[in-house]
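In: got a predicted model here, sequence first, then my questions.
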Amino acid sequence: MIDATHDPARQSWVTSANGHADFPIQNLPFGIFSPNGGAPRGGVAIGEEILDLGAALALGLFAGAASDAAQAASGPTLNAFFALGAEPRRALRARLVDLLDAAGQEHATVERHAGALLHHAADCRMHLPAAIGDYTDFYAGISHATNVGKLFRPDNPLLPNYKYVPIGYHGRASSIGVSAGSVRRPNGQRKRAEEAEPSFGPSRNLDYELELGVFIGAGNALGEPIPIGAAAGHIAGFCLLNDWSARDIQGWEYQPLGPFLAKNFATTLSPWVVMPEALAPFRIAQPPRPEGDPAPLAYLMDADDQSTGALDLTLDVLIETPAMRAQGLAPHLLSRGSSRDLYWTFAQLVAHHASGGCNLNPGDLLGTGTISGPTPDSFGSLLELTQGGRAPLTLASGEERRFLEDGDTLIIQGRATRDGFASIGFGACRGTILPAPAV
């Protein structure tokens, strides 16, 4: 679905968009923002500005399917917009590119209304893109699953079901927040191996997880599965996701039912939702499975999905400590990963989730699970980078980190690049650790 909206030669009359690292005219992600003193509303990122969809509607800049989509996207959440599906999204995207193009026929007319249409992003507050009814976190990064398995089961790191079934669990939607917010260190039960009994207190081993978030668009009726060949059409967009993890609490509580308090205290999203249409140039074939791995079962196998269902994204994780801020040091790069390292496609996650009849709804969120590569410089968590805390990292400031400390800021960035196309990004997924409540 590569078309004129992806033309790398297109420039915008919003000059900050031209050459922008994340939001050139070829991207145009959607989000919910509020200008200073204003109510939350739908907008589109263009360079360092946000185009106000409600203001554009009031000026009569849309018609037909593009108008319907803009109306659905202009409210305080994007749920109604997500529910419309791909065709209205494409119509709105094409119209927005024409309106923002420096060479567009309506350039002069539209630019005259820039004062009403545009808000400087730095002066706005971002909100969650959707009212998230349900959140499911998968475990689709096979290198992460292997690395973590080696810490606890050196001889058999992957459980027998991993290569057959997309592993996941239901998370907590109420504690999902948007980038730039703070994250309170959780209290919980934790027990070290040398301790006779557990104690209750602040997590000692607070960690991050590098993930992608997948927003559901059109849903399915209860009891009706989503076929794998149609599953990609139920995806409304993508964001960056940090599923914070209290590793010591998790290690004590996760058996026999899995993650609970160690994972439900906070999940952070980047605020802008990048549309599938913007990512079309960066779709790739799902990397082949290693020799000897089983083929996906028939309900998860689709030839088109295997040939175009993966994304080629570079994902960076950086840390900024209080000492680094005081010294004026740039954030320290912890790792650089790739979405190529996911064992399952996004469509397979959707199809499997609905295969038993579970009804997905517009605005539901899926997390991919931690994305790690095969080498330490691509690991997506401190659990892996420090070998469970046994091998601390030395930062540019000279400080050491086994796990996150109070005051640390964790930053995730994502970027899509391909020769012959404009690079696009997601904006930052950022969160700062606050001390735990007093016990």
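Out: Ah, there it is. Because the structure is predicted, anything quoted here is derived from the model rather than measured.
In: could you use CA atoms for every contact and neighbour count after this?
Out: Will do.
In: in the stretch 301-439 of the chain, which spans are strands?
Out: For the stretch 301-439 of the chain, the strands defined by DSSP state E, counting those that start in this stretch occupy 310-311, 314-320, 332-338, 365-367, 393-394, 400-401, 409-416, 424-425, 429-434.
In: of these, which stretch is the most buried?
Out: Among the strands of the stretch 301-439 of the chain, judged by mean count of other Cα atoms under 10 Å, the one packed with the most neighbours on average is strand 365-367 (a mean of 28).
In: which strands or helices does it pack on?
Out: strand 135-138, strand 210-216 (3 or more Cα pairs under 8 Å, 6 or more residues apart in numbering; DSSP states H and E).
In: so residue 433 sits against residue 184, correct?
Out: Yes: using Cα atoms under 8 Å, residue 433 makes contact with residue 184 at a distance of 5.9 Å.
In: quick revisit: reformat the strands of the stretch 301-439 of the chain as a markdown table; add distance to residue 303.
Out: Output for the strands of the stretch 301-439 of the chain, formatted as a markdown table (distance: least, Cα to Cα, whole Å):
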| stretch | distance to residue 303 |
| --- | --- |
| strand 310-311 | 12 |
| strand 314-320 | 25 |
| strand 332-338 | 23 |
| strand 365-367 | 23 |
| strand 393-394 | 43 |
| strand 400-401 | 44 |
| strand 409-416 | 24 |
| strand 424-425 | 27 |
| strand 429-434 | 33 |
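In: so which of those is nearest residue 344?
Out: strand 310-311 (8.5 Å; Cα to Cα).
In: what sits up against the closest one?
Out: 279, 282, 283, 284, 285, 286, 287, 339, 340, 345, 346 (Cα atoms under 8 Å, 6 or more residues apart in numbering).
In: check it against this one:
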Amino acid sequence: MTAADLLPPDPPLGTALGVVAGAGRPGPSRIAVPVGGAYVDVGTLAAAQDGPHPTLLGAPTLDGLLAAGRPAWREVWEWLTDWLADPDRLAPYALPQAGVVPVLPFTVADYVDFFACEEHAANASAIIRAGAGVSGNWRHLPVGYHGRAGTVQVSGTPVVRPHGQRGPGDLGPTKALDFEAELGLVLGGRSRGPVPIEEALDHVFGVVLLNDWSARDIQAWESRPLGPHLGKSFATSISAWITPLDELAGAWLDPPARDPQPLPYLLGKADRGLDLTLEVRLNGERISTPPAADLYWTPAQLVTHLTTNGAPIRPGDLLGSGTISGPRRDQRGCLLELTWGGRDEFALSDGTTRHYLNDGDEVSIVASAPRADGSRFSLGEVHGTITP
């Protein structure tokens, strides 16, 4: 491995942590940071260069680091940022590329998916509830559902088309498989709720891109009267690389105007959104650019509301934002909206059309964020291919 292998992509990937495994690394798996086309062994670097928390960084997963809390996270981020400023120094710690692959970087403790985007909530209500409008409670609290942690998978894992009940007496593979472009929050530390909003971001280690795959026909049939179950619990993909929250210091922005005003426990200085631009690609073609800046409910509010009934935070808790959509058609973050519930065909440049996903389709989601100096950096990609 030479220094040339460590050249950054354009736009460069920001500081991000993950875990790699395979024949080209020592031990069962290693915490790593991606630099250009290479993976740098963070544990070996920390041990050799007197880095912070070498035991945590030498572990086979990020579980211990997530448990350590924000002071440790900031130390690691500051140290890594300094090393990444001079990639030539990292060449001795780069892992061979052959046979090394990213794996799920942490043990998912609990998974909760929210419904935090007003545009998506309005569109989904118009499609599913025949124009009934956003439900009366939606602007009062961050609505969410409790998902299955065991079906969260790392980017690149194939997505098997799920079977389920599609209607009365109708069991079979979904005919309406969809993606959902979302932002995921990876939590750490431990706390018994409620967590006040001014402390909420102290529990957010970082962010991932998240695809909450959805079987719309199964979901529609089973969600009467309760919420999503088998129509969503078969697979949720996250990017292999977690962008630490400190890396997003230049991306914070004011929250949107809200009416009615949320209750006091959901208000405070931490109530800020993130100016991230997502890009959804279907078989390599860009089909949508959802803006995370448009989210009605912010990361701190999601954490605080999650714990307001006394629920604890555990290292490895994962929160999804829910589908991110903007006001324009080319900013909608799922095919449910892009095809208006399957009514309208969605045309690709190769001449094919879609209502929902076909077997063999690959969906990838990428994103970029601004730095304080006006430059931009990329977050880790999440992608998956549909198999029969």
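Out: Perfect, I can see it now. Remember, it's a predicted structure, so these values are computed and weren't measured experimentally.
In: need the TM-score from the superposition.
Out: Scored against TM-score structural alignment, normalised by the length of structure 2, the superposed chains reach a TM-score of 0.94; 385 aligned residues with a Cα RMSD of 1.9 Å.
In: mind putting the helices and strands packed on strand 365-367 of structure 1 into JSON lines with distance to residue 249 of structure 1 and mean neighbour count?
Out: Compiled in JSON lines, these are given as follows (distance: least, Cα to Cα, whole Å; neighbours: other Cα atoms under 10 Å):
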{"stretch": "strand 135-138", "distance to residue 249 of structure 1": "18", "mean neighbour count": "21"}
{"stretch": "strand 210-216", "distance to residue 249 of structure 1": "19", "mean neighbour count": "27"}
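In: now tabulate those in CSV and tack on distance to residue 422 of structure 1.
Out: Putting these into CSV (distance: least, Cα to Cα, whole Å) gives the following:
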stretch, distance to residue 422 of structure 1
strand 135-138, 30
strand 210-216, 21
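In: which residue ranges form the helices in structure 1?
Out: 53-58, 64-73, 79-83, 86-100, 107-112, 114-117, 142-152, 228-231, 247-253, 303-308, 322-327, 346-354, 382-385 (DSSP state H).
In: between the ones you listed, which one is nearest to residue 176 of structure 1?
Out: Shortest distance between residue 176 of structure 1 and the helices of structure 1, using Cα to Cα, is found for helix 79-83: 15.8 Å.
In: how big's the offset between the closest one and structure 2?
Out: Helix 79-83 of structure 1 differs from its equivalent in structure 2 by a mean of 1.4 Å after superposition (mean Cα distance after the TM-score superposition for structure 1).
In: so that helix corresponds to what in structure 2?
Out: Helix 79-83 of structure 1 corresponds to residues 63-67 in structure 2, going by TM-score structural alignment.
In: which residues touch the residue mapped onto residue 347 of structure 2 from structure 1?
Out: Under the alignment (TM-score structural alignment), residue 347 of structure 2 pairs with residue 394 of structure 1. Residue 394 of structure 1 makes contacts with 400, 401, as judged by Cα under 8 Å, 6+ apart.
In: what's residue 85 of structure 2 aligned with over in structure 1?
Out: Under the alignment defined by TM-score structural alignment, residue 85 of structure 2 corresponds to residue 101 in structure 1.
In: swap that for residue 246 of structure 2, please
Out: In structure 1, residue 246 of structure 2 lands on residue 277 (TM-score structural alignment).
In: from residue 331 of structure 1, how far out is that match?
Out: 32 Å (Cα to Cα, to the nearest Å).
In: how about residue 165 of structure 1?
Out: For residue 165 of structure 1 relative to residue 331 of structure 1 (Cα to Cα), the value is 37 Å.
In: comparing those two, which residue is more hemmed in?
Out: residue 331 (19 against 16; other Cα atoms under 10 Å).
In: name all residues that make contact with the spatially closest residue to the more buried one that is not a sequence neighbour.
Out: Leaving out its chain neighbours, the residue that sits closest to residue 331 of structure 1 by Cα to Cα, 6 or more residues apart in numbering is residue 320, at 4.6 Å. By Cα under 8 Å, 6+ apart, residue 320 of structure 1 lies in contact with 330, 331, 332, 408, 409, 410, 411.
In: which of those residues lies closest to residue 244 of structure 1?
Out: residue 410 (10.1 Å).
In: quick check: the gap between that closest one and residue 376 of structure 1.
Out: Distance from residue 410 of structure 1 to residue 376 of structure 1, by Cα to Cα: 18 Å.
In: check residue 109 of structure 1 too.
Out: 53 Å.
In: so if I had to pick from these two, which one is more boxed in?
Out: A count of neighbours by other Cα under 10 Å puts residue 376 above the other of residue 109 of structure 1 and residue 376, at 17 against 10.
In: which one is the aligned residue in structure 2 for that one nearest to, not counting chain neighbours?
Out: Alignment note (TM-score structural alignment): residue 376 of structure 1 maps to residue 329 of structure 2. Among residues not flanking residue 329 of structure 2 along the chain, residue 338 sits closest, at 6.7 Å (Cα to Cα, 6+ apart).
In: the one you found matches what in structure 1?
Out: That one, residue 338 of structure 2, aligns with residue 385 by TM-score structural alignment.
In: do residue 384 of structure 2 as well
Out: Here residue 384 of structure 2 is matched to residue 431 in structure 1, going by TM-score structural alignment.
In: hang on, residue 324 of structure 2 packs against residue 291?
Out: Yes: Residue 324 of structure 2 is in contact with residue 291 according to Cα under 8 Å; the separation is 6.7 Å.
In: how about the contacts made by the equivalent of residue 218 of structure 2 over in structure 1?
Out: Correspondence of residue 218 of structure 2 to structure 1, assessed by TM-score structural alignment: residue 249. Counting by Cα under 8 Å, 6+ apart, residue 249 of structure 1 touches 188, 189, 190, 191, 203, 261, 262.
In: which of the residues you listed ranks first by neighbour count?
Out: Busiest of the contacts of residue 249 of structure 1 [other Cα under 10 Å] is residue 262, holding 26 neighbours.
In: tell me the contacts of it?
Out: Per Cα under 8 Å, 6+ apart, neighbours of residue 262 of structure 1: 188, 245, 246, 247, 248, 249, 250, 253.
In: now residue 346 of structure 1
Out: Neighbours of residue 346 of structure 1 in contact, by Cα under 8 Å, 6+ apart: 214, 232, 309, 310, 368.
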